[in-house]
Every structure is written in structure tokens, then in C-alpha cells.
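**Student:** give me a model of this one.
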Amino acid sequence: MAALLKNIAGAFNTDNNGIPKPEVITGNIFFAAAMCRVFYLRVSEALPLASDATGMTQFHKKY
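**Tutor:** Predicted structure coming up:
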């Protein structure tokens, strides 16, 4: 988990503690996508294919 935090901190503008600055948290779609993926890393079930809109919708509703 520490490596994941280091990668995220390296990709986005963070303070010395690795916490994203407010301008990164609000209005940054790349940061939002990264946080979404981090959230779904906690789920053991595999993500549906990107081309499976119904599967993605059901996955999103379930988790």
C-alpha cells in the first residue's frame, strides 16, 4: 500500500506528507480516476471489460 501511495503522490501535486493539495482534489479528472481505481482495488472481483457497459454498471451498483 505504501508503494501505491508513493506512485499517486509522484503523479500528482502533493505536500510533504503525500497529501494532495486542494487544487488537485477538485476538478482533476485524472486524480478522480486514480482514486476510483484505488477504491476498486479493495474489491476481489475482477473489473468487467471496458466494452461491457452493462457489466460496468452492475459492478458500480454492487460496489
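**Student:** can we go C-alpha only for contacts and neighbour counts from here?
**Tutor:** OK.
**Student:** which parts of the protein are helices?
**Tutor:** 2-11, 22-25, 29-41, 53-62 (DSSP state H).
**Student:** packing partners for the third one?
**Tutor:** Using 3 or more Cα pairs under 8 Å, 6 or more residues apart in numbering; DSSP states H and E as the contact criterion, the elements in contact with helix 29-41 are helix 22-25.
**Student:** to check against the first, give me the structure of this:
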Amino acid sequence: LSKIVNGNDGVWSSCHRGIAELIGTAILVMLGCGGCLGGLGVSPSHLQITLNFGLAVMIVIQ
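**Tutor:** Reported below is the predicted structural model:
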């Protein structure tokens, strides 16, 4: 934590963190928003959307 606060972290470590954040956000948006899409005239219920976002967050954290 002291390296991050003092700014002695390094360029590659910062790039790795940025790339990991980008990938995590992309997964969350793709899975979360993908679960809100309906098909064949049927839209998902609120429970399905909620569970989908919850599972997407669990996948990103894991």
C-alpha cells in the first residue's frame, strides 16, 4: 500500500491494474446487460435480471 500512496509502484504494475479493471468492467457490462435482453417476445423478470447482475459481479470478483 505504501508503494501506491508514495507513487513508487512502477509503470507495468499500473498498466496491469488498468487492464484488469478494463477486463472486469467489460465482463460486468457484457454479462449484466446481456441478461436484460429478451428474446422471442419474452422479456426476463426482475428476479432473473437481479440474479444475472449478482452472478456477473461474483464472476468479476473471482
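**Student:** quick check: TM-score for this pair?
**Tutor:** Once the chains are laid over each other, their TM-score by TM-score structural alignment, normalised by the length of the second structure reads 0.28; 23 aligned residues with a Cα RMSD of 2.6 Å.
**Student:** sorry, back to before: in TSV: the helices of the first structure, plus mean neighbour count.
**Tutor:** Below are the helices of the first structure laid out as TSV (neighbours: other Cα atoms under 10 Å):
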stretch	mean neighbour count
helix 2-11	12
helix 22-25	13
helix 29-41	13
helix 53-62	11
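**Student:** report how many residues lie close to G18 of the second structure.
**Tutor:** Look at G18 of the second structure: counted by other Cα atoms under 10 Å, it has 12 neighbours.
**Student:** that should have said C15 of the second structure, apologies.
**Tutor:** 11.
**Student:** distance check, it against L22 of the second structure.
**Tutor:** 10 Å (Cα to Cα, to the nearest Å).
**Student:** then A56 of the second structure?
**Tutor:** 15 Å.
**Student:** between these two, tell me which one has more neighbours.
**Tutor:** Ranked by neighbour count (other Cα under 10 Å), A56 of the second structure and L22 place A56 first, with 21 against 12.
**Student:** in three-state terms, label the more buried one for me.
**Tutor:** At A56 of the second structure the chain is in helix, as set by DSSP: H, G, I helix; E, B strand; the rest coil.
**Student:** what packs against the helix or strand hosting K3 of the second structure?
**Tutor:** For K3 of the second structure, the host element (DSSP states H and E) is helix 2-6. If you count contacts as 3+ Cα pairs under 8 Å, 6+ apart, helix 2-6 of the second structure packs onto no helix or strand.
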